[in-house]
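Asker: have a look; sequence and predicted model below, questions after that.
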Amino acid sequence: MAQSRGPKIGRRPKKKAVPVAAARPWGVIATVAAVAVLAVTIIGYAAFASWRGTRPWGDRLAEISGLTDYKAQKPAWLTQDHKEGPLDYAVKPSVGGDHNGAWQNCTGDVYPAPIAAENATHSLEHGAVWVTYRPGLPAEQVRQLEERVRGKDYTLMSPQENTPGPISLQAWGYQLVVDSASDERIDTFLSAARINAGPEVGAPCSRGITDTGTAPPPSAGG
């Protein structure tokens, strides 16, 4: 006679294994996210800077803090007749007006002494930027200015006694006065005004006179 088997005692039902979630590499994720944000920022700034550089030169000049726009304020001063001998200018250093027939050479020339406004003004008419500084400006600052000018067409540089500040930049109809050669506005002014501001765009800066001295030499016309 078969014996009946009773329930087995002491055995527990098996539990299903619960998978353990792998730890997320939060440090790596944060680093990747930070790099992505930085990359987007850099690309965005580069695009913005590129856009700023392609805008009309007049708009770029107008944004410069401290710029004096004589084209807008005193257009009657910006006459363009050729007159010989010494001339009087309402703005010093000159930003435009009648001038001698010979222009000052402005192919990135760095003059060691003051030059005649009557000839430099003719250079401005051709589109040059005239960088001037007070005698006695620290040598390191003079060197920084020279680096921006030397060999760069449509620029010239000289010390001048009558600058309204330590450093003064002139283009036809515009003037910017700054205290230091490290001022970033200098580069903006040069970039926007050089070649563009002069009423005779395309006129040469070469074959000009290279005399120094504030008394204009006899002009052969130009």
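Answerer: Nice, thanks for sending it over.
Asker: from here on, contacts and neighbour counts on C-alpha atoms
Answerer: OK.
Asker: check which element follows the helix ranked longest in the chain along the chain.
Answerer: Across the chain, the longest stretch assigned as helix under DSSP state H is helix 26-54. Using DSSP states H and E, the helix or strand that follows helix 26-54 towards the C-terminus is helix 57-62.
Asker: buried ones in that next one?
Answerer: Within helix 57-62, the residues scored as buried using 16 or more other C-alpha atoms under 10 Å are Trp57, Arg60, Leu61.
Asker: can you add distance to Arg148 and give the residues you listed back as CSV?
Answerer: Shown next, in CSV, are the buried residues of helix 57-62 (distance: C-alpha to C-alpha, whole Å):
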residue, distance to Arg148
Trp57, 19
Arg60, 19
Leu61, 18
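Asker: wait, which of the residues you listed is closest to Glu125?
Answerer: For the buried residues of helix 57-62, the closest approach to Glu125 (C-alpha to C-alpha) belongs to Trp57, at 16.4 Å.
Asker: quick check: closest non-adjacent residue to that closest one.
Answerer: In space, and not counting its chain neighbours, Trp57 is closest to Ala192: 4.8 Å by C-alpha to C-alpha, 6 or more residues apart in numbering.
Asker: which strands and helices sit next to the helix or strand hosting the one you found?
Answerer: For Ala192, the element it lies in under DSSP H and E is helix 185-193. Helices and strands touching helix 185-193, by 3 or more C-alpha pairs under 8 Å, 6 or more residues apart in numbering; DSSP states H and E, are helix 57-62.
Asker: take the one below as the second:
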Amino acid sequence: MIANGFIRDSFNAMIGALECAAERAGLITRHAPVTRAAARRFMSRLRQLETLLRRLLVLMAAELELDMQPLTPAKAGVSSSKPAPSNTTRAHPERSRRTGTRTPGFPLLRILRPYTAEDAARLSALPRRAPRPADETLLVHRYCTLLKHLQHPERLARRMARHLARLRTGGEIRPTCAPQPGLHRLSAELGALAACLPALIAAALSDWYDTG
């Protein structure tokens, strides 16, 4: 049984790391346009936090009790009255499209020739543009979405619980949680959290039948 304090402290630490990453990228202060390098660093930290969020959701979902029944073909939206494809269509689905003469590949490719000094001079004479700043709209949207999920993860936990229940009812193998790479880039608190999550998830899903 995982204590609620551990889950809440983990989410609070992730919220602090997300706000710190957004402040370093310049999404909060807005004193200057966000550079591409800052956007790449922010997205890298965002992906790490999203991985931690998914693993915490699995840990929360393992504590929920849901009664999931296997879906029948009628409930799953599969119609039994739909005719099966013929053997000819199944074996050769695109035979009817192969009509006409075959054109050679890459018809518009220029004849390759050696790269000369004139080509280098022509390329250097092309006008250069200053690097465009990163699109802040996408970054702000990802930041706000992740922050909302970290502050209120209950809905996602229930959705994850239903997903795990469907997998378990369908006879799927037990999900595995591999160690997360790049822990040296996280803070000490988040690094310790990410390091212990695989063992905690394996213990929470220990009653899942697995032949391995």
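Answerer: Ah, there it is. All of these numbers come straight from a predicted model, not from anything done at the bench.
Asker: report the TM-score for the pair.
Answerer: After superposition, the two chains reach a TM-score (TM-score structural alignment, normalised by the length of the second structure) of 0.19; 56 aligned residues with a C-alpha RMSD of 4.7 Å.
Asker: now the helix holding Ala192 of the first structure against helix 26-54, angle please.
Answerer: Relative orientation of helix 185-193 of the first structure versus helix 26-54 (axes from the mean of the first three to the mean of the last three C-alpha atoms, to 10 degrees): 50 degrees.
Asker: got the buried residues for helix 185-193 of the first structure?
Answerer: For helix 185-193 of the first structure, burial by neighbour count (16+ other C-alpha under 10 Å) applies to Arg185, Ile186, Thr188, Phe189, Leu190, Ser191, Ala192, Ala193.
Asker: quick check: the second one vs Glu125 of the first structure, distance?
Answerer: With the distance defined as C-alpha to C-alpha, to the nearest Å, Ile186 of the first structure ends up 20 Å from Glu125 of the first structure.
Asker: what segments of the second structure are helices?
Answerer: Under DSSP H, the second structure gives helices at 4-25, 36-61, 87-91, 117-124, 136-151, 154-169, 188-204.
Asker: could the ones you listed be laid out in JSON lines, adding mean neighbour count?
Answerer: Formatted as JSON lines, the helices of the second structure follow (neighbours: other C-alpha atoms under 10 Å):
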{"stretch": "helix 4-25", "mean neighbour count": "16"}
{"stretch": "helix 36-61", "mean neighbour count": "18"}
{"stretch": "helix 87-91", "mean neighbour count": "10"}
{"stretch": "helix 117-124", "mean neighbour count": "10"}
{"stretch": "helix 136-151", "mean neighbour count": "15"}
{"stretch": "helix 154-169", "mean neighbour count": "17"}
{"stretch": "helix 188-204", "mean neighbour count": "16"}
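Asker: circling back to that earlier point, could you work out the most separated pair of the buried residues of helix 185-193 of the first structure?
Answerer: Longest span within those, C-alpha to C-alpha: Arg185 and Ala193, 11.8 Å.
Asker: quick revisit: show me which of the buried residues of helix 185-193 of the first structure is closest to Ala49 of the first structure.
Answerer: Thr188 (12.0 Å).
Asker: wait, that closest one touches Ala62, no?
Answerer: No: applying C-alpha atoms under 8 Å as the test, Thr188 of the first structure and Ala62 come out as separate, 10.6 Å apart.
Asker: among the buried residues of helix 185-193 of the first structure, which one sits closest to Tyr45 of the first structure?
Answerer: Of the buried residues of helix 185-193 of the first structure, the one sitting nearest to Tyr45 of the first structure (C-alpha to C-alpha) turns out to be Thr188, at 16.9 Å.
Asker: check the gap between the closest one and Thr68 of the first structure for me.
Answerer: On the measure of C-alpha to C-alpha, Thr188 of the first structure and Thr68 of the first structure end up 14 Å apart.
Asker: same thing with Ala47 of the first structure?
Answerer: Distance from Ala47 of the first structure to Thr68 of the first structure, by C-alpha to C-alpha: 29 Å.
Asker: same check on Val32 of the first structure?
Answerer: On the measure of C-alpha to C-alpha, Val32 of the first structure and Thr68 of the first structure end up 47 Å apart.
Asker: repeat for Asp109 of the first structure
Answerer: Taking C-alpha to C-alpha, one finds Asp109 of the first structure at 25 Å from Thr68 of the first structure.
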